[in-house]
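Student: The amino acid sequence is not available; the structure is as follows:
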């Protein structure tokens, strides 16, 4: 693991926001389930996206990768009756692909890396038990073997564990012989991610009836239609530069869709609540603030942007509460613990709660040696923290950004960020 020294400096310039990882996952899966050829434009080959591409190829899809686009032919998808799918460290790949891999009778093994094996899969295990699908798994590490075929029917799914279970079922159920119903048994978190799935399904010709996010009715025997698709820019990655602007940097963000259904777009509303001003000129968005004030942040609908919003809160006047964010403890790392630990080393005042953080704003941050906890979002949060620190910040494991944003350090330097390899 290599370290990087970040020298405090002002970011200034325009950055093209990379494509949405959430939407790219969904577009690849839908295109690979269509009996025909699709072109998916605006692709960045992060480790998570590569995992989903390889997963669909393992199921028989033909995928050709070019510099920034994919050609996908799903005519042969589902012909594989035994395969291994390496999810790397991608929770989306794992939870989307489990139901998709069982559209047809299959014997499939799922493996992965890092903390992926610690993420709960009980929702699927309950379905397997009910439908007679056989499975074996190991605790604490991802090595899951499944044999069987998913059957249409009624699926009762909690909404407060992960929306990825629901999305995975939504991808698979339209292709089964009978009609199905998904019943949400608790409050539904990350509704924005469900909206992205429903939008992508509609784009590729699949119809789902949404009854107020409490039930989803899915007719069987549907067919995905091949479709060319352009992946819009990613609000979860944009959030780092949105916060940078709110903390005094001069960054213009290019390519964001203000009408996007991405749940992480809420970062804009939260920053405005904290006193930041959002302006748009042509296709550029800028955030600026003379000062920030504390607020209360509900992390249930936008968990991926919570680490960098915690950075903004650490330099806001007053006490900010982040709540309903307990799921952050089962990401690539325990992100609540990581944010509290590493930003506190830089002078922030943070207290962990069971489901969030209490953050007392300070006037400035110091430098120091910190850890990314092998988590891409922690590393990028600390990079933005360096732009308002008093002295250098040294971060370990700089390569972990490849999971979602391989060009992050290149973009950071292009904006004027100063780094030295350690």
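Tutor: Looks like it came in fine. Fair warning: this is a prediction, and the values are worked out from it, not measured in the lab.
Student: contacts and neighbour counts: CA atoms only from here.
Tutor: Will do.
Student: where do the helices sit along the stretch 1-150 of the chain?
Tutor: With DSSP state H, counting those that start in this stretch as the criterion, the stretch 1-150 of the chain has helices at 21-32, 47-58, 91-101, 122-131.
Student: angle of the second one against helix 91-101?
Tutor: Between the direction of helix 47-58 and that of helix 91-101, the angle (axes from the mean of the first three to the mean of the last three C-alpha atoms, to 10 degrees) works out to 10 degrees.
Student: What is helix 47-58 packed up against?
Tutor: helix 21-32, strand 82-86, helix 91-101 (3 or more C-alpha pairs under 8 Å, 6 or more residues apart in numbering; DSSP states H and E).
Student: try it again with 10 Å
Tutor: Helix 47-58 sits against helix 21-32, strand 62-65, strand 69-73, strand 82-86, helix 91-101, with contacts defined as 3 or more C-alpha pairs under 10 Å, 6 or more residues apart in numbering; DSSP states H and E.
Student: Let me see the contact set for residue 290.
Tutor: 246-248, 275-277 (C-alpha atoms under 10 Å, 6 or more residues apart in numbering).
Student: right, and the pair among those residues with maximum separation?
Tutor: Set against one another by C-alpha to C-alpha, those have their most distant pair in 248 and 275, with a gap of 12.6 Å.
Student: try it against this one:
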């Protein structure tokens, strides 16, 4: 077990560039692999999860190389994957597992996916159900709706799936299977989840559309595809990684941080709305509505210390910030007044049950927090104290409480700090540079 000690800081100053977006990095490898021709990816995130995706596609015969910092995927077309010799190792990556299930459901060979202990305890029934409805032959090896998953060839047909949850991973799995189906496939979700799949598939040549309904639900539709075509992808900075530095700039007196080239896709940028609601001093510079090479808006984000106040976070905003809730909870503990986080039961099925891990660790630091079935209630304004933080191998817990340690009195120790490598290997180095 590796541990990292964090001590209080004052007046953070500087300019940083954060690593590429994890969600977009995953998709660029996957879509490049099943496209015809070469896909060149710049600012690719070399975190453990994304490297698992690369390893899986290499196991299926896709040549993936590196040239002057760019990742080159030599795609073999929609039906160009080959049977892997052994089990596909997805590591700790739920994104790899769920999205690749959609792609593998349309292949002419059998495959098995398995990951580490954490991954193999996460629920996969949410993708097994719609993929099975499409005709996929997908089964949980141990019969517990978790990985390992075994997928055997089956003839796919288009369906309309009414998803009970707003989940980009569920939606993406179904849409990717839809590329191989015999007719239109559509997914309606109760709120619009992150839409990286729709944007990038469109740039690769897929016939895909989406519609936001008056009641807040959203439907994405895709037509069967003959071929996708390789693209140039510039991955924007990951807003989930930027969130920790946004929080540190807002919480530490005298701070002013400029965070370059951050993806500001509205389906991911819920934390920016929360910061605004809490009274944050944030300025957007060099905003670009769309980067044509990834279909994603970006901006430089200037953050200054602010006296934050509590707010209510819930409803359709939750899918746009679900990964940022641990660090939002830290912000709430330092803000004046009460913050209520609700409609976030999805937190229970992440790398850890994040309602429990956030509650456990904030209480250890002296915060007033009450867990609920679908979120938490935080009474802000209590001075945090240094504590021993149990990350439980959850990268977002480790990073969120490293930021809490910058504000807390005394030493904060992050257990299993190496887990940040999943999404942000340079996190502690960047933190020390400002």
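Tutor: Noted; the coordinates are in hand. Values in this document were obtained by computation on a predicted structure and should not be read as measured data.
Student: Could you check how far the residue lying closest to residue 178 of the first structure once chain neighbours are set aside is from residue 207 of the first structure?
Tutor: Among residues not flanking residue 178 of the first structure along the chain, residue 220 sits closest, at 4.8 Å (C-alpha to C-alpha, 6 or more residues apart in numbering). In this view, residue 220 of the first structure and residue 207 of the first structure are 10 Å apart by C-alpha to C-alpha, to the nearest Å.
Student: what residues are shared contacts of those two?
Tutor: With C-alpha under 10 Å, 6+ apart as the test, residue 220 of the first structure and residue 207 both reach residue 174.
Student: Could you tell me which residues touch both of residue 248 and residue 275 of the first structure?
Tutor: By C-alpha under 10 Å, 6+ apart, the residues touching both residue 248 of the first structure and residue 275 are 288-291.
Student: Got a quick PyMOL command for the buried subset of these?
Tutor: Only the buried entries of these go into this PyMOL selection, using 16 or more other C-alpha atoms under 10 Å:
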select buried, resi 288+289
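Student: any chance of the helices and strands packed on helix 47-58 of the first structure in JSON lines, with mean neighbour count and distance to residue 178 of the first structure too?
Tutor: Below are those laid out as JSON lines (neighbours: other C-alpha atoms under 10 Å; distance: least, C-alpha to C-alpha, whole Å):
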{"stretch": "helix 21-32", "mean neighbour count": "25", "distance to residue 178 of the first structure": "20"}
{"stretch": "strand 62-65", "mean neighbour count": "16", "distance to residue 178 of the first structure": "27"}
{"stretch": "strand 69-73", "mean neighbour count": "22", "distance to residue 178 of the first structure": "25"}
{"stretch": "strand 82-86", "mean neighbour count": "18", "distance to residue 178 of the first structure": "24"}
{"stretch": "helix 91-101", "mean neighbour count": "25", "distance to residue 178 of the first structure": "15"}
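Student: Please pull up the equivalent of residue 263 of the first structure in the second structure.
Tutor: Alignment note (TM-score structural alignment): residue 263 of the first structure maps to residue 267 of the second structure.
Student: Check the secondary structure at that match for me.
Tutor: coil (DSSP: H, G, I helix; E, B strand; the rest coil).
Student: In this structure it contacts residue 320, no?
Tutor: Yes - the pair residue 267 of the second structure / residue 320 is scored as a contact, 4.9 Å apart, by C-alpha atoms under 10 Å.
Student: quick one: common contacting residues for those two?
Tutor: Residues touching both residue 267 of the second structure and residue 320 by C-alpha under 10 Å, 6+ apart: 191-194.
Student: Please enumerate the strands of the stretch 301-434 of the second structure.
Tutor: Here the stretch 301-434 of the second structure has its strands, by DSSP state E, counting those that start in this stretch, at 312-313, 338-341, 368-372, 375-379, 388-389, 412-415.
Student: Of all those strands, which one is nearest residue 42 of the second structure?
Tutor: With C-alpha to C-alpha as the measure, strand 412-415 is the member of these nearest residue 42 of the second structure (31.6 Å).
Student: now the closest one: which residue numbers in the first structure?
Tutor: The aligned range for strand 412-415 of the second structure is 393-396, by TM-score structural alignment.
Student: residues making contact with that stretch?
Tutor: 1-8, 342, 346, 366-374, 378-380, 382-383, 385-387, 419-422.
Student: I'd like to know which of the residues you listed are buried.
Tutor: 3-8, 342, 346, 366-368, 370-374, 378-380, 382-383, 385-387, 419.
Student: Among the residues you listed, which lie within helices?
Tutor: Mapping these onto helices (DSSP state H) picks out 342, 378-380, 382-383, 385.
Student: helix, strand or coil for the closest residue to residue 305 of the second structure other than its chain neighbours?
Tutor: Excluding the flanking residues, the one nearest residue 305 of the second structure by C-alpha to C-alpha, 6+ apart is residue 250, at 4.1 Å. The three-state label given to residue 250 of the second structure by three-state DSSP is helix.
Student: what do we get in the first structure for residue 250 of the second structure?
Tutor: By TM-score structural alignment, residue 250 of the second structure lines up with residue 246.
Student: pretty sure its match is touching residue 293, no?
Tutor: No - under the criterion of C-alpha under 10 Å, residue 246 of the first structure makes no contact with residue 293, lying 11.1 Å away.
Student: picking up where we left off before, could you dump the shared contacts of residue 267 and residue 320 of the second structure to CSV with neighbour count?
Tutor: Converted to CSV, those look like this (neighbours: other C-alpha atoms under 10 Å):
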residue, neighbour count
191, 25
192, 27
193, 25
194, 23
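Student: need the contact list for the residue nearest to residue 305 of the second structure.
Tutor: Applying C-alpha under 10 Å, 6+ apart, one finds that residue 250 of the second structure lies in contact with 12, 244, 256-257, 275, 279-282, 303-308, 331.
Student: okay, among those, which ones form the most distant pair?
Tutor: Farthest-apart pair in those is 12 and 279; separation 19.1 Å (C-alpha to C-alpha).
Student: For the two, indicate the residue with more neighbours.
Tutor: Applying other C-alpha atoms under 10 Å to residue 12 of the second structure and residue 279 shows that residue 12 carries more neighbours, namely 22 against 16.
Student: Can you get me a residue count around the nearest residue to the more buried one once chain neighbours are set aside?
Tutor: Spatially, and ignoring its direct neighbours in sequence, residue 12 of the second structure is nearest to residue 255 (4.4 Å; C-alpha to C-alpha, 6+ apart). Other residues lying near residue 255 of the second structure total 20 when counted by other C-alpha under 10 Å.
Student: The most far-flung residue of the second structure relative to its centre and residue 358 of the second structure, how far apart?
Tutor: For the second structure, the largest distance from the centre (C-alpha atoms, centre = their mean) belongs to residue 410, which lies 31.7 Å off. Look at residue 410 of the second structure and residue 358 of the second structure: by C-alpha to C-alpha, they are 20 Å apart.
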